[in-house]
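Chemist: A predicted structure for the sequence below; I have some questions about it.
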Amino acid sequence: MNQGYELPPAKPLNGFPRVAHKLASDPDRTTTIFRRFDRLSARNLILLEAEVAELEARQDRFDEEDKISTSEEVRSCHTEWSTFERLATERDADGNPTNLGQATKLELALKIRSKIKEYHEALAVHQTLLNSKPPAATTIKGMREWFLDTHNGKQYGAPQLWGASEKRFDDPYDLVALRVPADQDRLSEFILNYFGGFFPATSTDPHSSYIRESTLAKTIAIISSILSAILLFGSIASLYFVHNGLALLGMLGGWTVLFAVCVGWLTNARRDQVFAATAAYCAVLVVFVSGTLGGAAGGQVVVGEGGWNCTRGG
């Protein structure tokens, strides 16, 4: 046996082992995509809600009965837990409860405690899943093609799993990723969709490859820095050589709109963040225009009754 020869890693079995291997093969773990089962989750929550509502109705009926009761024991059970527990758990020689009414109420209280905990946990889990970031569109597309074996324009392929699992990627809105890229914005998706071939990639099979998140993040950071510099110094340079008042206002508005569009479309900034960033950018340009640099190259902007005039000094 040749000691320098290493056997290639064994391929996993087709089916569940192969799908699991594929999900775990991504170094960034962005392919860990699973179904949320939104319809079933909603139905489960509705059923739990209905069950808790029935328990609530039973509790209300017991309370209405106790309102008209003249028994001191009944009233004590509503004000002191130890009395309620003692009366509800007392048993006779045959093991039967001596106070069936209080025993039934304690059983109901414990059932409500258990069921409402289950209901709240289901609500919290479903809320977490609904608020989680969706998988990247490029990741879904690549995983769907691999799963359905529709590479290179194949119309019909052999899916990795059969039966009901064959529809795993039918609804992209029913999918959740256990991990999504940290900087998942429109600029990243654009670069990945149209320029992904320029990035170094690793592959575990002939039909798909992985681009490291760190590599993409560095590229996006460089592009964002260049774009930011262009928006700032480009606007200042263009405004420096303009001395017509109306042209200054037009260019100021144009650069501000361009900045707002870039921030709103290329990033994941919220509306308030876009507004704040645009206001700050516009303020910088206004300060520049109104200062000594704006139009100071041999002239000044004069506002008169007849409109804007530009006069040049000697």
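Modeler: Looks like it arrived, so ask away. Numbering: from 1, shown residues only.

Chemist: CA only for contacts and neighbour counts going forward, please
Modeler: Fine.

Chemist: List the contacts of residue 15.
Modeler: Each residue near residue 15 by C-alpha atoms under 8 Å, 6 or more residues apart in numbering is listed here: 160, 161.

Chemist: ok, now with 10 Å
Modeler: Contact analysis of residue 15 by C-alpha atoms under 10 Å, 6 or more residues apart in numbering lists 159, 160, 161, 162.

Chemist: Spatially nearest residue to residue 24, not counting backbone neighbours?
Modeler: The shortest distance from residue 24 to any residue that is not its chain neighbour, by C-alpha to C-alpha, 6 or more residues apart in numbering, is 7.0 Å, and that residue is residue 32.

Chemist: try it against this one:
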Amino acid sequence: MSETKVDVESRSHHLSGYPPLAAFIASDRDRTTLIYKRFDDLAARNLLYLQSELAELRSKQCAFDQEDLAADLETKQYARNFADFRRAEKADDQIQKDLWKLMIKIRETLKECREALIFESTLASLPSPSKGNQTASKDDPFPTLGGYSAELYDDIDDLVALRVQEDQDRLTSFAQKHLAFLFSDRKRSGKGIAYASDRAISTFIAWFSTFLAALLLIGAIVVLYMVRSPDWRLGLIAAFTTLFAGSVGLLTNARRAELFAATAA
């Protein structure tokens, strides 16, 4: 009796591979799932090859220049007058034809190399995905690819997130990492994948920061009004100043100069 291969995908009515992976990436409203492979090793090797190719072409160009240096006046004229150079090339002067082909090759390779450098510069400015997003991309039931593509998302240092997030404060980063379950988007969550809304987290952080700032300000005014002892007042002023500086330093992304200015004010 022959064995029948069970088609798990048909039973679950779920096709794994590119279709669900593309749907998963496109489903995130916050665009945090726009994560792709950098292939930094291939890009680096490509740039090295282009550099070496240009170095070889430059050596050939220098060889032509040395030949022109020892040539007659007519040949030297080709090196200083582009119109004469083109006429000689079109007149089937083999040396000038070879030089023209070399120039075209240098132009094309140089353009390709510089475009690759600009692309790499742009890519280098894009951030890596957060560890949470990268971990989610590897956990089941995330739709994975097969073959050599199965390891595309393993190395976080070789991934790029196309959505450039604003410079987040420490409180927002903490909420995204440890409190994301409180901001689950139930409309989009399903099939074992839970979405946390960045918009909901940002709204919560805005309200919490406003409440904390008001609490410190009003609390300081009320407490200092009720306390009559000068010694206690000095201690409370120092305590509230420390609390304010700590809240600004820990819960925001303020720089040290901004922190000192806010505390002094």
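Modeler: Everything's here; your move. What you are looking at is a predicted structure, and each value in this text was computed from that prediction instead of being measured.

Chemist: so who does the counterpart of the residue nearest to residue 24 of the first structure in the second structure touch?
Modeler: The pairwise alignment with the second structure assigns residue 32 of the first structure to residue 34, based on TM-score structural alignment. For residue 34 of the second structure, the contacting residues are 22, 24, 25, 26, 28, 129, 133, 160, 161, 162, 163, taking C-alpha under 10 Å, 6+ apart as the criterion.

Chemist: Return a ChimeraX selection command for the buried portion of the residues you listed.
Modeler: Selection of buried members from those for ChimeraX, criterion 16 or more other C-alpha atoms under 10 Å:
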select :24,129,160,161,162,163
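
Chemist: Please narrow the contacts of residue 34 of the second structure to those residing in helices.
Modeler: Within the contacts of residue 34 of the second structure, residues falling in helices by DSSP state H are 22, 24, 25, 26, 133.

Chemist: I'd like the residues you listed as JSON lines, with distance to residue 231 of the second structure appended.
Modeler: Formatted as JSON lines, the entries for those read as follows, by distance: C-alpha to C-alpha, whole Å:
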{"residue": "22", "distance to residue 231 of the second structure": "65"}
{"residue": "24", "distance to residue 231 of the second structure": "61"}
{"residue": "25", "distance to residue 231 of the second structure": "60"}
{"residue": "26", "distance to residue 231 of the second structure": "61"}
{"residue": "133", "distance to residue 231 of the second structure": "51"}
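
Chemist: Need the three-state assignment for the equivalent of residue 121 of the second structure over in the first structure.
Modeler: By TM-score structural alignment, residue 121 of the second structure lines up with residue 127 in the first structure. The three-state label given to residue 127 of the first structure by DSSP: H, G, I helix; E, B strand; the rest coil is helix.

Chemist: rewinding a little: using CSV, lay out the contacts of residue 34 of the second structure together with distance to residue 223 of the second structure.
Modeler: What follows is those, written out as CSV (distance: C-alpha to C-alpha, whole Å):
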residue, distance to residue 223 of the second structure
22, 57
24, 53
25, 52
26, 52
28, 47
129, 45
133, 44
160, 50
161, 48
162, 49
163, 46
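
Chemist: What ranges does the stretch 101-250 of the second structure have for its strands?
Modeler: Using DSSP state E, counting those that start in this stretch, the strands assigned to the stretch 101-250 of the second structure run over residues 159-161.

Chemist: which residues of it fall in helices?
Modeler: Under the criterion DSSP state H, counting those that start in this stretch, helices of the stretch 101-250 of the second structure are mapped to 131-136, 170-178, 198-226, 230-251.

Chemist: which strands and helices sit next to the last one?
Modeler: When you say that, I think you mean helix 230-251 of the second structure. Using 3 or more C-alpha pairs under 10 Å, 6 or more residues apart in numbering; DSSP states H and E as the contact criterion, the neighbours of helix 230-251 of the second structure among helices and strands are helix 170-178, helix 198-226, helix 256-264.
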